[in-house]
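J.: all I have is the shape, not the residue letters:
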């Protein structure tokens, strides 16, 4: 299968390249090679590469930065998706795109299923929801994957931030009133491969199993990394001065994915150990 991955040097894109490149003909392009906010660029690239599947792993994911730069956020996360979808529809290509738990407001109190009504609380969530709508409106064949709390070897993420802070701080304050499901990019890439090779389409929620708060996540990171001397203190979200409001409870139900593929995702704490071992940080 010929696959084009946009954002191939990013956190998810790099692991998609490794996973899919082992068994498919994969081409990667990154943000310095294509402006997905340009419809002409998208058309030219897809014509040049002639893929069967286009995977859009390019995104503007700075949640607070999106509040400060709505125009850039919408250009990448919404308009870019529209351009990719339109260019792909002309050639009847499958488009794989990623969205977020932040399209929900966190008030349900139970895991969100694919058919739940989105209600984003911030600009980032707005932009991703708009991207979802463009994908569904303009891509005749599409796979929309919502995920959450992503981390991996490439780019900035919560795991790296926590470990970096331990080099200068012996006490960390971490939010304990936001609940979600940390997701390892390698595991998400494996799930994407299952969905693509299985010929699936539509909307799927895919995260590692289980749930925790950011505080609980931080505690487990330090435990596995052998940083027991560092103290972690739980705090409330309103103790931080951040531009974007986050949902308090954004756990996604992955039952549809498990039923479609016959596979369940790893529990989040097992995936975290796998990641730290891969990075040489597991103690």
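T.: Nice, I can see it. Just so it is clear, the model here is predicted, and its values are computed rather than measured. Residues are numbered from 1 along each chain as shown.

J.: going by C-alpha atoms from here, please, whenever you check contacts or count neighbours.
T.: Noted.

J.: how close does residue 165 sit to residue 232?
T.: Using CA to CA, to the nearest Å, we find residue 165 at a distance of 11 Å from residue 232.

J.: shared neighbours, those two?
T.: Residues touching both residue 165 and residue 232 by CA atoms under 8 Å, 6 or more residues apart in numbering: residue 172.

J.: these two: which is more packed in?
T.: Using other CA atoms under 10 Å as the criterion, residue 165 and residue 232 rank with residue 232 on top: 18 against 13.

J.: so that one: helix, strand or coil?
T.: With DSSP: H, G, I helix; E, B strand; the rest coil as the basis, residue 232 sits in strand.

J.: which residues touch the closest residue to residue 86 other than its chain neighbours?
T.: Excluding the flanking residues, the one nearest residue 86 by CA to CA, 6 or more residues apart in numbering is residue 138, at 5.7 Å. Applying CA under 8 Å, 6+ apart to residue 138 gives the contacts 82, 85, 86, 89.

J.: mind running it again at 10 Å?
T.: Contacts for residue 138 (CA atoms under 10 Å, 6 or more residues apart in numbering) come out as 81, 82, 83, 84, 85, 86, 87, 88, 89, 90.

J.: can you give me the strands for the protein?
T.: With strands called from DSSP state E, the chain shows them at 2-6, 25-29, 53-56, 94-100, 141-147, 150-151, 171-175, 179-180, 183-184, 202-205, 212-213, 231-235.

J.: could you redo these as TSV and give each row distance to residue 274?
T.: Putting the strands of the chain into TSV (distance: least, CA to CA, whole Å) gives the following:
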stretch	distance to residue 274
strand 2-6	24
strand 25-29	25
strand 53-56	25
strand 94-100	23
strand 141-147	19
strand 150-151	12
strand 171-175	23
strand 179-180	19
strand 183-184	9
strand 202-205	21
strand 212-213	18
strand 231-235	22
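
J.: take a look at this one as well, against the first:
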């Protein structure tokens, strides 16, 4: 099976390529230097020449706060870029995997969001990712839409790395405690994506590591596992204002994975333990 992966230079794209190679797939990972996904002509030419059996679209504009002011660029990448790739996939009858986000929800529910729940983004980034979802559904039958949250992996910046860096100079940190969700380890998610793309169980899925926590609880667990003596003070969203509004409830129901025969991701605490071990090896 020949697979094209966009966003290879990011956290998820990198791990998807590594997992695909490990599973014996013919896999090509590209970043923005290899292909400008906002250029329709370029996208169609590239995809037609490569002629993959599947496209896993991990590339995205993910600077959530910056997106509120840099709307044109965010739209071009997340909406137009997705449209070009989906159209190209349609022309060659390739499967398509679109990576979406918990930010498509408004975060106002008291329960975990199901795949079938109404979508109502409260920020521009979430809006563009939802527009991408709609385009993929309109253009393709053979598609997977995977909503993820709170991503961390080896190849790039993330919350875990930020906390570890701050722990070098701080002994107390204030972290938001009223936004609840699930961390997602790209190593675990990549396994699922590669399994999924080799199936024909198309549709919308929620995929993150098992269990829920607040950002403050996530930080506490990071410091506990890393043996860092840092006290975490839990604060409210209002005490830590950001340019973009964040959903307070980012919990997503993931029962559909098991119902369709896919293995749920490990507990987030176990994922974090594995990740911290990998980080140590990388440093050495």
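T.: Perfect, thanks for sending it. What you are looking at is a predicted structure, and each value in this text was computed from that prediction instead of being measured.

J.: nearest to residue 28 of structure 1, of the contacts of residue 138 of structure 1?
T.: residue 84 (14.6 Å; CA to CA).

J.: so what's the residue count around that closest one?
T.: Residue 84 of structure 1: 30 surrounding residues under other CA under 10 Å.

J.: quick one, what contacts the residue nearest the centre of structure 2?
T.: The structure's structure 2 has its C-alpha centroid closest to residue 148; by CA atoms, centre = their mean the separation is 4.7 Å. Neighbour list for residue 148 of structure 2: 99-103, 182-186, 189, 205-209, 250, 252 [criterion: CA under 10 Å, 6+ apart].

J.: now it: how far from residue 184 of structure 2?
T.: Separation of residue 148 of structure 2 from residue 184 of structure 2 (CA to CA): 7 Å.

J.: circling back to that earlier point, what's the most buried one of the strands of structure 1?
T.: strand 183-184 (a mean of 26; mean count of other CA atoms under 10 Å).

J.: so how far is that one from its chain's centroid?
T.: 8 Å (CA atoms, centre = their mean, to the nearest Å).

J.: list of residues touching it?
T.: With contact meaning CA under 10 Å, 6+ apart, strand 183-184 of structure 1 is reached by 11-12, 15, 147-153, 206-209, 265-272, 274-275.

J.: make it 7 Å
T.: 148, 149, 150, 151, 152, 207, 208, 268, 271 (CA atoms under 7 Å, 6 or more residues apart in numbering).

J.: mean distance between it and structure 2 after superposition?
T.: By mean CA distance after the TM-score superposition for structure 1, the fitted strand 183-184 of structure 1 averages 0.4 Å away from its aligned residues in structure 2.

J.: now stretch 80-88 of structure 1
T.: Its aligned residues in structure 2 lie a mean 0.7 Å from stretch 80-88 of structure 1 after superposition (mean CA distance after the TM-score superposition for structure 1).

J.: which residues sit against that stretch?
T.: Outside stretch 80-88 of structure 1, the residues touching it (CA under 7 Å, 6+ apart) are 36, 37, 39, 42, 43, 95, 131, 134, 135, 138, 139.

J.: do the same with stretch 188-197 of structure 1
T.: 12, 15, 16, 19, 20, 206, 207, 261.

J.: go with 6 Å
T.: With contacts defined as CA atoms under 6 Å, 6 or more residues apart in numbering, stretch 188-197 of structure 1 is touched by residue 16.

J.: repeat that for stretch 275-283 of structure 1.
T.: With contact meaning CA under 6 Å, 6+ apart, stretch 275-283 of structure 1 is reached by 224, 225, 226.

J.: can I get these in a markdown table including neighbour count and distance to residue 6 of structure 1?
T.: Listed next are the contacts of stretch 275-283 of structure 1 as a markdown table, based on neighbours: other CA atoms under 10 Å; distance: CA to CA, whole Å:
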| residue | neighbour count | distance to residue 6 of structure 1 |
| --- | --- | --- |
| 224 | 17 | 33 |
| 225 | 17 | 32 |
| 226 | 13 | 36 |
